[in-house]
Structure formats: C-alpha cells, structure tokens
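1. got a structure for you, letters missing:
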C-alpha cells in the first residue's frame, strides 16, 4: 500500500481580487524530501506556502497535508513554518517564548534537543529585542520546530543571515532531513537550492513550469556560457547563437543556445581566446530561462 504524500496539492488556484496568484497548481511531495520552490518575485511561491498553512482562501483545488486538512495538521503540530514576515513577541526572553509555544503541543520537541538542533545555545535568557537578524531567524526556526513537526515550510529562511549563518542553517536542515523530516523552502538564493534540495520546483506566473532535480533542471536548459578575455570594442553580441553578453573588466561572458556555432564564429580569422571557458547552464541560468516571460510582480 502506498502511503499518503507529506503534501498533496491538486488544481490549486488562489486569487487576490482580479489577480490570479496561483493557477491550477498540482504538486505531490513524498515524506522525507527536501524541496526548493524557485521563481521570481510575484511568482506565487509565498502564496503556495500560505495556502498549505490554510492562511489564504482558495478559489479552486485541494490541499492535503499528511493526508488531512491543512488546519488540522497545523493544530496537531504536524506542520512547522518560518514565514517571510514572521515575528516574535516583544518584551519577552527567548526561553519564555519557547516555553509558551511548546506548551501548545501535546508532544513538544524536548527543550535541550530543540535548543541544540536550532543552534540557539546561550540565547534562552536573552531578550527578543537584543537578537541579531541571524539569531532571530534561528529562534524562529526553534519556534517552528517546537511541535516536532514532520513537515517544515520555510519562506526565505536565510534572508537575514550572513554567509556563515546560512551555511550553518543548511547544515541543520540536512540533519533534519536525515531524521526523516520533509522540508519545503522558498528562496532567492539559488546556490542553496542547488546544494541542498533533492528536488527543485520552478513556479512562474502562478504556474508550475519545471519539476525535477537541480541537475535535471540545468540539463533541460539549452543555454551555455562562453567566457574569455577580449577587447572592449569587439562586437561579440552579433555572433550567431548569442542571446546575452556580459562584460566585467576585460572578461566577456556570452550566453548562447548554440555553443558550437558561436565558437566557430569566434575562431574565424584566427581570433585568440585567452582564458577560454565553456560551461553548462547554472541553476540560476536555468531558472532565468524558464521564468523570463513573466508578467508584472504580484
């Protein structure tokens, strides 16, 4: 017998007035996967997360969390969430906040392990107002984990963190995934998605436009980049196959849909190409290619 997915979305449509933020979205996420939701601002990523949490009304479709209604899963502590605009109560200490939240669940995450997992050792006695941006995100993670949820939803979770904080945060996420937690996160840091996610879901204009591993998403993009050192006055953007040109100092990077034809054109008349490098598409290249025809932000 096949068990229910951790998250099942079928025909999900969400509208804000005359604007369709999510348009007939289908998505099934098995338990234990780490899934990145990618796309430009206004693509509908945050709306999907809010719909899964039961925070926005849906115009059509269904959402099932662990085989049941989202609100039931949230009330049972089966879903933890870090939202973009999440906050902490003022005039309280971190330990007081965690104690209040943990009391809301029938089987809360043991405090000592919760503190270690979220990486907030030494912060329990600290006033919420005295937290740095990265520390605040770590405390919000502890709040999200307080009910020991099998499903964790993260919306831009590392937005206030420095490089070291981001690295530490994703080490924590890998540990949670190894424990069997399902993790769904929306991010603009595509390097995080490439390094961490088992699966990448790309959303554009409220629709799912790509779904697969990061490697599959990159392989499905025909564009390649060719970089080398060249003089500023070289008219390289007119070469066959070239769709974009980027100059940084004396280094030129060409994006091309036909690298063989572009290289042949570059080599005509004995042109030298010092520091030549040809690369396949990065995840950023692939997502930009998939989402370029996007309308106005929502």
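-> The structure has been received and is ready for your questions. Since the structure is predicted, the reported quantities are computational estimates derived from the model, not experimental observations.
2. drop to CA atoms for contacts and neighbour counts, all remaining ones
-> Fine.
3. ok so residue 81 is a helix residue?
-> No: using DSSP: H, G, I helix; E, B strand; the rest coil, the assignment for residue 81 is strand, not a helix.
4. that one reaches residue 144, doesn't it?
-> Yes: with contact defined as Cα atoms under 8 Å, residue 81 counts as touching residue 144 (5.1 Å).
5. which neighbours do those two share?
-> Residues touching both residue 81 and residue 144 (Cα atoms under 8 Å, 6 or more residues apart in numbering) are residue 152.
6. take a look at this one as well, against the first:
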C-alpha cells in the first residue's frame, strides 16, 4: 500500500537548530550494481526525517523495510547513495567523535571471558570523563551481575550490558537496534522506564523493534517504513486512533466491520443490534498493530523483525 500518514509530533519546532538531533533529506541507500542493484532505503524522493531533542522514536517495519539501513546511516556505518544525513548539525562521524551518540546493537562487541564490571571499566578507560560505573550498573539493572563473566550471561543480560556500555559517555542520542531482544517482560519494563528518564533529561532515543506492543506503549512517536520509504509518522495515539473495529457473530459466523470514528461505530452498532441474527457484538479501537498491518499489508509479520 502507498497510503501515508503525517501528523504533528515532538517537543518543539523541528526547524529550531538547537533542538534538531537527526535530519535527513532525500536520503537513499542502494546496494549492488546494475541489474543486481537493490534500493534498501528511499524511493524516488528519498527519506526526509527530522528527530528533535528528547523524543523517543520507534522505527517499525517488516523485514527489509530499511530500518537497520537507516540506523547504519545515522551511525555513519555506511554512506548515502544520495541525499544527506546530519546528526547535531554535522556528520555522524563528527557526532560519534564528540561522544554524543551511544548505540546498542543486536549482537557482538562483548568479550565472554571478562566480567560485567571489567567490561565496563575497560571501555570506560577510553572516555575522558566516563559516567560512574556503579551508576551505570544500576541504570542497566546489572549491579547483581557485576562479577559474572559475560559468557555466562543470558542473551537479555548481554543486551543490558550493551546498554550500559552505551551510557558510559553520557550521550545526547541513543540509537537502539532491537534493544530488548532476549529480555523478559519485567526487564523490558525496567529498561523503558530508564529510557523515559533519559528522555526527561533531554536525551533523544531512536529504536528499532519487532515488538509492536512495545512501540505502542513506550515510544512517543512511531515512524513506519515499508520498502525503504516512510509510510506513517505520528504518535501511538494518532496512528492507533484510526477508527473502530466491530466484531460480531451472524448466523454462527464471525464477522468484522470497521468504522472511521466513534460516532460511526455507534451508528453501525445500533444497525447491527437491530438485526436478530447478530450476537456477541464487540467494539475495539484500532491499535498500532492494526495500522501496521493495514499500511504494510504484512499479515505474516507478527514475529521477530531482523531487517
């Protein structure tokens, strides 16, 4: 589908240079050449995206949508085929050199024979003024694991170690690629409580996730991508408040209907309830998952997203 939703968002005006954290214009990234060229990000016009100070932005999309490519471009891991990407008004490399970016990736970057504490202290030595180790351990919920070898930590615990490493330099921007992969529900909630606290301090958080519920509950803004393009951009409430779903039984069969708003759903409900063949009527609001499925047409995308 090519439907695009654009809504207002963010804590301040996006044209204020002091609040703009990420700015892309006409951004595209191709891989391969000739007949084997694949456009991973950006359609004909490229991707235009502005992220401002203190936002918590979720990147959602099916496999191959371009989420990880966009993250790689913001981190300077790859260069644009066309267009521009700025971080804090300069290049991604300059922002990293100034220690303004912290990143949590899906895998890698850890030495299994070191303890959690030694891992943090080793990386902290590279910073001119690292954050207090005890504070970082507490923020990442790792204090009880500080003497455990990294190789003995679970996948979710290792993600928390990567998160702790990302906090060492007190970054202004956190880039998170599937940050809660492997975490249990309680750990995910503690993680996002910590993210909310960082955002209150003015830290900007951009994360890619395969948990649609996580994006709806914890993001303040959701950017949906499909086939390398932004197809929706708004708050969870704006994307989810896209109508009502009516589910009911008629002559033993389960049926569904949609209405654009509450008034329309009420009118449709009265009409259905007047039909003696209708029973078990239920009305629910659209969710971010409903918007995701409607916009991408990806009915199979309910599991892990590894794009």
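-> Perfect, thanks for sending it. All figures in this text were calculated on a predicted structure; none of them were measured in a lab.
7. could you get me the TM-score between them?
-> The TM-score (TM-score structural alignment, normalised by the length of structure 1) is 0.85; 276 aligned residues with a Cα RMSD of 2.4 Å.
8. in structure 2, which strand has the most residues?
-> Longest strand in structure 2, counting residues (DSSP state E): strand 20-31.
9. residue 13 of structure 1 pairs with which position in structure 2?
-> Aligned counterpart of residue 13 of structure 1 in structure 2: residue 28 (TM-score structural alignment).
10. for residue 97 of structure 1, give me its contacts.
-> For residue 97 of structure 1, the contact set (Cα under 8 Å, 6+ apart) comprises 88-89.
11. identify the residue of structure 2 aligned to it.
-> Alignment note: residue 97 of structure 1 maps to residue 119 in structure 2; criterion TM-score structural alignment.
12. please report how far that match lies from residue 206 of structure 2.
-> 25 Å (Cα to Cα, to the nearest Å).
13. and what of residue 180 of structure 2?
-> Going from residue 180 of structure 2 to residue 206 of structure 2 by Cα to Cα gives 13 Å.
14. higher neighbour count, the two?
-> Between residue 180 of structure 2 and residue 206, counted using other Cα atoms under 10 Å, the more crowded position is residue 180 (26 against 22).
15. quick one on the thing from earlier: got the buried residues for the longest strand of structure 2?
-> Residues of strand 20-31 of structure 2 classed as buried by neighbour count (16 or more other Cα atoms under 10 Å): 20-30.
16. can I get the residues you listed in a markdown table with distance to residue 82 of structure 2?
-> Below are the buried residues of strand 20-31 of structure 2 laid out as a markdown table (distance: Cα to Cα, whole Å):
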| residue | distance to residue 82 of structure 2 |
| --- | --- |
| 20 | 21 |
| 21 | 20 |
| 22 | 17 |
| 23 | 14 |
| 24 | 11 |
| 25 | 9 |
| 26 | 7 |
| 27 | 6 |
| 28 | 5 |
| 29 | 7 |
| 30 | 9 |
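17. quick one: which two of those residues are the most distant?
-> Checked with Cα to Cα, the buried residues of strand 20-31 of structure 2 reach their widest spread between 20 and 30, with 26.2 Å between them.
18. structure 2: strands as residue ranges?
-> 5-6, 20-31, 38-41, 47-52, 56-60, 82-87, 101-104, 173-177, 204-208, 221-226, 229-234, 244-250, 253-259, 278-285.
19. could you measure from whichever residue in structure 2 pairs up with residue 168 of structure 1 over to residue 96 of structure 2?
-> Aligned by TM-score structural alignment, residue 168 of structure 1 pairs with residue 190 of structure 2. As for residue 190 of structure 2, its distance to residue 96 of structure 2 is 27 Å (criterion: Cα to Cα).
20. comparing these two, which residue is more hemmed in?
-> Neighbour count, other Cα under 10 Å: between residue 190 of structure 2 and residue 96, residue 96 has more, with 17 against 14.
21. give the contact list for the counterpart of the more buried one in structure 1.
-> When structure 1 is aligned by TM-score structural alignment, residue 96 of structure 2 is paired with residue 74. Residue 74 of structure 1 sits next to 53, 80 when contact means Cα under 8 Å, 6+ apart.
22. and residue 185 of structure 2, how many neighbours?
-> Neighbourhood size, residue 185 of structure 2 [other Cα under 10 Å]: 10.
23. relative to residue 105 of structure 2, how far out is the residue located most distally from the centre of structure 2?
-> Taking Cα atoms, centre = their mean, the residue of structure 2 most remote from its mean C-alpha position is residue 276, at 45.6 Å. Counting by Cα to Cα, the gap from residue 276 of structure 2 to residue 105 of structure 2 is 56 Å.
24. thanks a lot, catch you later.
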